[in-house]
Structure formats: structure tokens, C-alpha cells
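Chemist: I need the structure of the sequence given here:
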Amino acid sequence: MTGETTPRPAHVLVTGAARGIGGAVAEEYARVWSGLDGPDVGTLTLVDRDGERLAETARTLRERYGAHVVTDAVDLTGDDAPAAAVARAWETTGPLDVLVNAAGAYPSIDMLEVTVAGWDRLFALNTRAPVLSTAELGRRAVAAGLPASVVHISSGAALRARPGGGPYAATKAALEMATRAAALELGPHGIRVNAVSPGFVPVGSDVNPVTPEYAAAVSGNPLGRPGTPADIARAVRWIAGPEAEWITGEVLRVDGGSSTGAAHLPRLWPASPTSASSPSSAG
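Modeler: Model (predicted):
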């Protein structure tokens, strides 16, 4: 048919892609693309500050799935680094269709131990970097008249603090509001911005280690197991993709139901056969 054009290959940028959830998101796209027809379905641009681990991840995706992968070793806490990473990807590989902001840190910092440097660095990585990379993508997509999709990785901590987790929780609460604000302003330009909020997902990180005691305490949820990076990666690909094209400004909780309530708490009083039909004195 005359006038037909070949769709350009998809271009997905994932930050924090050397390991953990970011690495799983990259693998999810590579896995799905490997099953599609066509010589060049898409390109992955993987960003992480750990260049050595990033190269290993890229090599694995190429060998396992035949993926087309570009790597960019970047410390996203630098003032200009997030926007520059998006700019390099756009200029060298082509317009971005999807930006997944998975880079982050979750140190344990008690409120009595907070310092200016520690607070600022955590916000620089967990909140400022996703906002700046989204803004750069937005500027370029609007100028080119192209749609795009952004997914931030948030956390259940955005809704509920824990001892030693106050600064981290604050970064994620701010990120969720930034998600809604960006969705509001960029939506008219065809740019969707959403977040995926994982529950407890062990990733075996040597950067952000989790004690066995903590893991045991937070693993309980209605579905009875902790999450996996692949659980989160599938949700990211779905909400970034065409099947979710009328969804923006949302936070998708992927947590095995742990945000539904506190199932670990005891009953206020023992259950009895008549308790369901007997109103309480406070009713």
C-alpha cells in the first residue's frame, strides 16, 4: 500500500538498570521483544552509576535475548546528570518512547542523625533525578510532537514511615506528588506519567542491604509471599504501554496486598459466633 511507513523501533531508557528492579525492567523488555517479529524491535538505554555491573547486565541481555542495548554510566545525583542522560539517549539513539526511573537508595537514617549532606543526596537521587529526567524528556517530546510514557518507581514508604526510614519515605512521598503534577501538565502533550509502588521486594543489594529480621517483619501480606523484581517489571511494562493508554497520574501499588491494612495486628477482641450481628457499643 502506498504511503505506508515502517514504525520506528521503540526506545526505552531505564535508570538504576545494573541490578534489582531496574535490571528486571530491562530484562522484561528484552524478553518480550525477543519474541516479536522484526529485525529491530527496540533499543534499551541502560543507565547506572556502576559501570562494571551495568556492562555485565547489558552483556547478559544481548546473549540471552539478542537485545540491542546501549549503556551510560552516570551518577544521577549530579545537577545536570539526569537531563544529560536523557539528552544523550535521544540524540544518539533516537526519540524516547518510555522512561523508567528506577534508580534509588533506601538508607537507614534516624531523624536524630539527619545531616544536610545526607538529606540532599538522598533527595537528589530519589526525587530530583526522576523529576529532571522527566522534564528533559518532556521538553524534547513536546518539541518533536511525539508521545511518551514515564514510570517512576515509588514505594509503600510514601504512605507509611518506619524507624530509620523517614528521609527515604519523604523522598517517595514527594515523588508521588511530582508524578501527579507532571501528569497534569504533560498530559495535553500526549505524555503520560505514572508510578509503580512496590511492596517488599528482596533484591540482594550490596548497596542497600536488608537484615533478615527486617525481611521477616515486613514479608507478611494477603498473598503470603514477598514480591520479586519480575513482579514489578511486568507492572511497569504494562502501565507504560498501550494497554494503559488512558491512565496517567496514578500510583500502581504492586505489593501483594500489604497496603490494604495491618493483617499482623491482633483483633480488638476475640471473634464470636454472634459478633457479626451484634453492634458494638461505639456504633
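Chemist: please make it C-alpha for all contacts and neighbour counts, starting now.
Modeler: Fine.
Chemist: quick check: what element follows the helix or strand containing Arg62 along the chain?
Modeler: Assessed by DSSP states H and E, Arg62 sits inside helix 51-65. Next helix or strand after helix 51-65 toward the C-terminus (DSSP H and E): strand 68-73.
Chemist: would you verify that Val12 is located in a strand?
Modeler: Yes. Val12 forms part of a strand when assessed by DSSP: H, G, I helix; E, B strand; the rest coil.
Chemist: what's the burial count for it?
Modeler: 23 (other Cα atoms under 10 Å).
Chemist: quick one: it from Val142, how far?
Modeler: 17 Å (Cα to Cα, to the nearest Å).
Chemist: quick check: Ala170 vs Ala195, distance?
Modeler: 16 Å.
Chemist: tell me, how many residues neighbour Val32?
Modeler: 12.
Chemist: sorry, that was for Ala181
Modeler: 14.
Chemist: what number of residues lie near the closest residue to Val254 other than its chain neighbours?
Modeler: Using Cα to Cα, 6 or more residues apart in numbering and skipping the chain neighbours, the partner closest in space to Val254 is Pro198 (4.9 Å). Neighbour count of Pro198, defined by other Cα under 10 Å: 25.
Chemist: for Arg62, same thing?
Modeler: Count around Arg62 with other Cα under 10 Å applied: 14.
Chemist: one more, please, to line up against the first structure:
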Amino acid sequence: MIEILNADQLRRARRSGALVGDILQELRERAAVGVSLLEIDGWAQELIRAAGAESCYVDYAPSFGRGPFGHYICTAVNDAVLHGMPRDQVLADGDLLTLDLAVSLDGIAADAAISFIVGTARRPEDRALIDATERALDAAVAAARLGARTGDISHAIGTVLRNAGYPINTDFGGHGIGTTMHGDPHVANDGRPGRGYRLRPGLMLALEPWAMIGTDELVVDADGWTLRSATGSRSAHSEHTVAITPEGPEVLTRPSRP
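Modeler: As a prediction, this is how the structure comes out:
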């Protein structure tokens, strides 16, 4: 089902989005060498509960996962890229970490993801990969204008990633979001412009370019959730929740402080 939010729901979505952005920024600042993924999950739980919000992940049990997920945040390290289940793993210097967070506040969900280097950035290819997903996200937001179609967003993402030299997987991508975390329409990370659902005021989308170096194939961990590069190559993921408005796309999941 495709949800179209009313003015009151959009006001609540702004609060949900700001909370997601702020929590991700807080966790990025805490994610140092020697910190475990389970510690990050615990901090996410504390921050979500302190805000009076609810996790969208704890009871999440879609058909593609071995659910329920049972944790408060997705933590993907190095070759892991999506649905990274927190585990007893300590972050090492130079790890490429992705944090993906979705919460619901006052009945409206917001979803965002960031990728960054823990400690010392020693590999230029890691920075280039992260930069490509961030530039693809910027292009996706710019394309998410009233009257455009989802294919225009997909094409914008795919153009950036392809020009940067990264293969593109279209199995997992962006999605509608509102009173639930995942809804229609699906927004693939590559596609043809002028195709798909026409963007309307009140539509909210989670746009999430992700890429892996040298492959578009994924494998699933024994935990039934964590998706990794089939070749063990590094991966990165950038995501924002965006509202479609008459004034243009509104990014809701930026942190409230610099």
C-alpha cells in the first residue's frame, strides 16, 4: 500500500526524522576502536527509549529474514552491507561501519543509514565507496520532485554508482515509509527515467543507495539476516527519509545539530 501523509502526519514525521538523525550522529561519535556491535545496539536502545520512541527492528520479521530481528539497529562491518545483526564483534582500527536505524515516534516511522571509517582511514577505496553512495543519495534527493516518477530517482542513483565503477544490485533498495517502516513504492537503485509511480505531495520515501566493490552479488550469514558481499569486498550504504512537498524534496533525517 502507498501511504500519502496529511499535514499533521508530516509534522510528526519531521520529529521522527530528526530523532533518527540525532541518534545516528550520537552513535557515530561513540563508535570507536574497541567498541563492540552489541554495545552500539545497547546505546541505540537507550536513546530510542529515552525519546519515547519505538524501534522498527526489534519485532521486524519479513519473509526474507529469519525473524524477528530482535535488535535496535543494523550494524554492518566491512563486507557486510544490509541488515547487519549486532553481534559480539569489537571494532578495529580502519573498519568500515554502516549503521542503519529506523524508529517510530508518535506513530510515524523514519529510516536512515550512514557509513564511515572507525579510527584511521587507511584505504582510499573505502572513502571513494562511501563518497559514491553519498553522492548517489544527493542525486536521488534532487530527483525526488513533485511530478517526477520513481524511475527518475532510480536512474539518478544508478547513474552515479555506475559512473563511479560500482556494480548495482536492484534486489534491495528504497521504499515508501509512513505509519510503517516498509511500504510501497519500491525504489530500486537503478532504473529507467519516466517510469514508475508519480510522486505526489505527502508521499514519504526512504532512499538508500548502497554498493559493493567489484560485485553485485550478496550472500546471507548464518544468522539469517546479515547480507554480505559475495566476494568479501567492502561495502557502504547511505540513506535518508525524504518527504515530497510542493516546495521540493524535504530531507527529514538530518541531525538537528552540526
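Chemist: now the TM-score, please.
Modeler: Once superposed, chain against chain, the TM-score is 0.28 (TM-score structural alignment, normalised by the length of the second structure); 121 aligned residues with a Cα RMSD of 6.0 Å.
Chemist: just to revisit the earlier point, so for Ala170 and Ala195 of the first structure, which sits in the more crowded spot?
Modeler: Ala195 (28 against 20).
Chemist: returning to what we had before: how close does the residue nearest to Val254 of the first structure sit to Lys172 of the first structure?
Modeler: Taking Cα to Cα, one finds Pro198 of the first structure at 11 Å from Lys172 of the first structure.
Chemist: ditto for Ala240 of the first structure
Modeler: When Ala240 of the first structure is compared with Lys172 of the first structure (using Cα to Cα), they lie 19 Å apart.
Chemist: likewise Thr92 of the first structure?
Modeler: Thr92 of the first structure is 31 Å from Lys172 of the first structure, by Cα to Cα.
Chemist: again, but for Val25 of the first structure
Modeler: Val25 of the first structure is 19 Å from Lys172 of the first structure, by Cα to Cα.
Chemist: neighbour-wise, which of these two wins?
Modeler: Taking other Cα under 10 Å, Val25 of the first structure and Lys172 do not tie; Val25 has more neighbours (27 against 24).
Chemist: ok, and the closest non-adjacent residue to that one?
Modeler: In space, Val25 of the first structure is closest to Ala233, 4.4 Å off (Cα to Cα, 6+ apart).
Chemist: host element of that neighbour?
Modeler: Using DSSP H and E, Ala233 of the first structure falls in helix 229-240.
Chemist: and that helix, what does it pack against?
Modeler: helix 20-34, strand 148-153, strand 191-198, strand 251-254 (3 or more Cα pairs under 8 Å, 6 or more residues apart in numbering; DSSP states H and E).
Chemist: can you lay out the ones you listed as JSON lines showing distance to Pro212 of the first structure?
Modeler: Output for these, formatted as JSON lines (distance: least, Cα to Cα, whole Å):
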{"stretch": "helix 20-34", "distance to Pro212 of the first structure": "18"}
{"stretch": "strand 148-153", "distance to Pro212 of the first structure": "24"}
{"stretch": "strand 191-198", "distance to Pro212 of the first structure": "19"}
{"stretch": "strand 251-254", "distance to Pro212 of the first structure": "22"}
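Chemist: quick one: closest of those to Ala183 of the first structure.
Modeler: strand 191-198 (4.9 Å; Cα to Cα).
Chemist: I figured Ala102 of the second structure hits Val20, correct?
Modeler: Yes. Ala102 of the second structure is within contact range of Val20, at 6.8 Å (criterion: Cα atoms under 8 Å).
Chemist: so which of these two has more stuff around it?
Modeler: Val20 (32 against 24).
Chemist: contact partners for Gln9 of the second structure?
Modeler: Ile108 (Cα atoms under 8 Å, 6 or more residues apart in numbering).
Chemist: could you identify the helix or strand that succeeds the one helix or strand it maps to?
Modeler: According to DSSP H and E, Gln9 of the second structure maps onto helix 7-30. Moving toward the C-terminus from helix 7-30 of the second structure, the next helix or strand (DSSP H and E) is helix 37-50.
Chemist: report the inter-axis angle for that following helix versus helix 7-30.
Modeler: 140 degrees (axes from the mean of the first three to the mean of the last three Cα atoms, to 10 degrees).
Chemist: helices or strands up against helix 37-50 of the second structure?
Modeler: helix 7-30, strand 54-55.
Chemist: flag every buried residue along it.
Modeler: Buried positions in helix 37-50 of the second structure, judged by neighbour count with 16 or more other Cα atoms under 10 Å: Leu37, Leu38, Glu39, Ile40, Asp41, Gly42, Trp43, Ala44, Gln45, Leu47, Ile48.
Chemist: nearest residue to the last one in space, please, no chain neighbours.
Modeler: The reference is to Ile48 of the second structure. Per Cα to Cα, 6+ apart, closest to Ile48 of the second structure is Glu54, 6.4 Å.
Chemist: residues touching the one you found, list them.
Modeler: Ile48, Val103, Ser104, Leu105.
Chemist: mind checking which of these land in helices?
Modeler: Ile48 (DSSP state H).
Chemist: in TSV: the buried residues of helix 37-50 of the second structure, plus distance to Ser16 of the second structure.
Modeler: Formatted as TSV, the buried residues of helix 37-50 of the second structure follow (distance: Cα to Cα, whole Å):
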residue	distance to Ser16 of the second structure
Leu37	24
Leu38	24
Glu39	23
Ile40	20
Asp41	19
Gly42	20
Trp43	18
Ala44	15
Gln45	15
Leu47	13
Ile48	11
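Chemist: just the closest of these to Val219 of the second structure, please.
Modeler: For these, the nearest to Val219 of the second structure is Leu37 (20.3 Å; Cα to Cα).
Chemist: surely that closest one touches Thr75?
Modeler: Yes. Using Cα under 8 Å, Leu37 of the second structure is in contact with Thr75, at 6.6 Å.
Chemist: which residues touch Val242 of the second structure?
Modeler: Val141, Met204, Leu205, Ala206, Leu207, Pro249, Glu250, Val251, Leu252, Thr253.
Chemist: mind checking which of those residues are in helices?
Modeler: Short answer: these in helices (DSSP H) are Val141.
Chemist: which residues of the second structure fall in helices?
Modeler: According to DSSP H, the helices that the second structure contains are 7-30, 37-50, 124-143, 150-163.
Chemist: so which of those helices gets nearest Leu82 of the second structure?
Modeler: Closest among these, using Cα to Cα: helix 124-143, at 13.6 Å.
Chemist: elements contacting that closest one?
Modeler: strand 108-117, helix 150-163, strand 204-207, strand 210-212, strand 235-237, strand 248-251.
Chemist: before we move on, back to that, hmm, the residue nearest to Val25 of the first structure is touching Gly20, no?
Modeler: No. Ala233 of the first structure is not in contact with Gly20 according to Cα under 8 Å; the separation is 10.0 Å.
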